[in-house]
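1. here you go, sequence then predicted model.
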Amino acid sequence: MKRVDLIQEDDVYREYMQRNVQAEVDAYCHHDFRHHLDVARITYILILENNDLNYFIKENNLSGKLAAKEVIYAAGLLHDIGKWQEFEGSTDHASAGSHLAREILPRAFFDANEIDIICKGIYEHRNISKDMSFLGERLHRADNLSRLCLECDSQQDCPKMKNRDKTASSFEY
């Protein structure tokens, strides 16, 4: 997955990841590289386990399985890239991440269609809705599944745990 490697090697991507680390000193869940990679892997697994890869390829007019895998991994690696902007109070991280990803993806040779698919998924991943894209919904589910909330020392104070009844279904797949 050469294009995914190019994202990881991109100086701007690395700068934004470092900004996330610096901004999250007191955060409950950290949005570091491990989290991004977990979300990418879980998203891909969800799609494979439900035999949806061919559907995803056809629905999005992708060139094949490798392109689909790279699109999925790119979305996972970039889905929280704008978290530092949210901590600074300037914008929602999903919206910021979608915008910032558009800066990085062309340098990794993603085409305009692929960039639109990835950025839409990033933009949608924060809140579940009936109108979201296939990738946005899978990213949302993977993002929730990637967290080991029940093993966290901050459960008592965590807003995600306080709203668990509202999000319980997102802990299942």
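-> Looks like it came in fine.

2. hey, let's count contacts and neighbours off CA atoms from now on
-> OK.

3. need the contact partners of the helix or strand hosting Leu135.
-> Element membership for Leu135, per DSSP states H and E: helix 134-145. With contact meaning CA atoms under 8 Å, 6 or more residues apart in numbering, helix 134-145 is reached by 39-40, 42-43, 46-47, 56, 72, 75-76, 79, 117-118, 120-128, 170-173.

4. let's bring in a second one:
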Amino acid sequence: MKRVELLLKDAHYIEYINNNNEEESANKYCQHGLQHHIDVARIAYILVLEHNDLNYFVKEGGLSGKLAAKECIYAAGLLHDIGKWNEYRTGADHAAFGARLARDILPRVFYNPNEIELICRAVYEHRNISRDMSFLGERVHRADNLSRVCSQCEDRANCPKRSNKEFSVTAFEY
């Protein structure tokens, strides 16, 4: 996955991850650093594989093959919270801002215009489930929810996301 490796080495990507870490340095829970992004990317890919949807995504997304699909899934997971630092600083929606940041990064790491649209839409959509979500947006949304072991969180009673999250392993079945 050469393009994913390039993404992880991109100077702006690294800067945004560092910005997230800086803004969350006092937070104990729900960090949005590199480990969270990797977790979401892997879980999104697992969701696609477990339901035998990789060929569907290739066809539905107009992608060149399974490797391109995998790289798009991983890129969406790695980029989904890239704008979180800006939300802390300005209150602006991190998903919309992150999609704009992703649109700047992705061409530098050799994603084509079609792939950029798929990935940026998923980044934009990942916060809220809706009927009109893209295939990739829905998988990233679910992966984001499943990436946290909220049932073990000491602050779960006060979590503003609790009502929108899936909490158990059985949630992998749909």
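-> Ah, there it is. Only a predicted model underlies this, so the values are computations on that prediction, with no experimental measurement involved.

5. distance of the spatially most central residue of structure 1 relative to Phe56 of structure 1?
-> Compute the mean C-alpha point of structure 1, and by CA atoms, centre = their mean the closest residue is His79, 2.9 Å away. Going from His79 of structure 1 to Phe56 of structure 1 by CA to CA, to the nearest Å gives 18 Å.

6. what about the helices in structure 1?
-> 2-9, 11-23, 33-49, 53-59, 65-78, 83-87, 93-104, 112-124, 134-145, 159-162, 164-167 (DSSP state H).

7. just tell me which of those helices ends up closest to Glu151 of structure 1.
-> The minimum distance between Glu151 of structure 1 and the helices of structure 1 falls on helix 159-162, with 11.6 Å, by CA to CA.

8. what's around Phe109 of structure 1, how many residues?
-> Number of residues near Phe109 of structure 1 (other CA atoms under 10 Å) recorded here: 15.

9. same question for Arg89 of structure 2.
-> When neighbours are defined as other CA under 10 Å, Arg89 of structure 2 has 9 of them.

10. cool, and His37 of structure 2?
-> 24.

11. likewise for the one 5 residues further on?
-> Neighbours of Arg42 of structure 2 under the rule other CA under 10 Å: 19.

12. from Cys72 of structure 2, how far out is it?
-> 12 Å.

13. again with Ala122 of structure 2
-> Ala122 of structure 2 is 10 Å from Cys72 of structure 2, by CA to CA.

14. more neighbours: which of these two?
-> Neighbour count, other CA under 10 Å: between Ala122 of structure 2 and Cys72, Ala122 has more, with 29 against 26.

15. the more buried one: what's it in contact with?
-> Ala122 of structure 2 makes contact with 76, 80, 134, 136-138, 140, according to CA under 8 Å, 6+ apart.

16. let's see it at 7 Å
-> For Ala122 of structure 2, the contact set (CA atoms under 7 Å, 6 or more residues apart in numbering) comprises 76, 134, 136-137, 140.

17. nearest to Asn158 of structure 2, of these?
-> Using CA to CA, these come closest to Asn158 of structure 2 at Val140, 23.9 Å.

18. map the closest one across to structure 1 for me.
-> Correspondence of Val140 of structure 2 to structure 1, assessed by TM-score structural alignment: Leu139.

19. fine, thanks again, bye for now.
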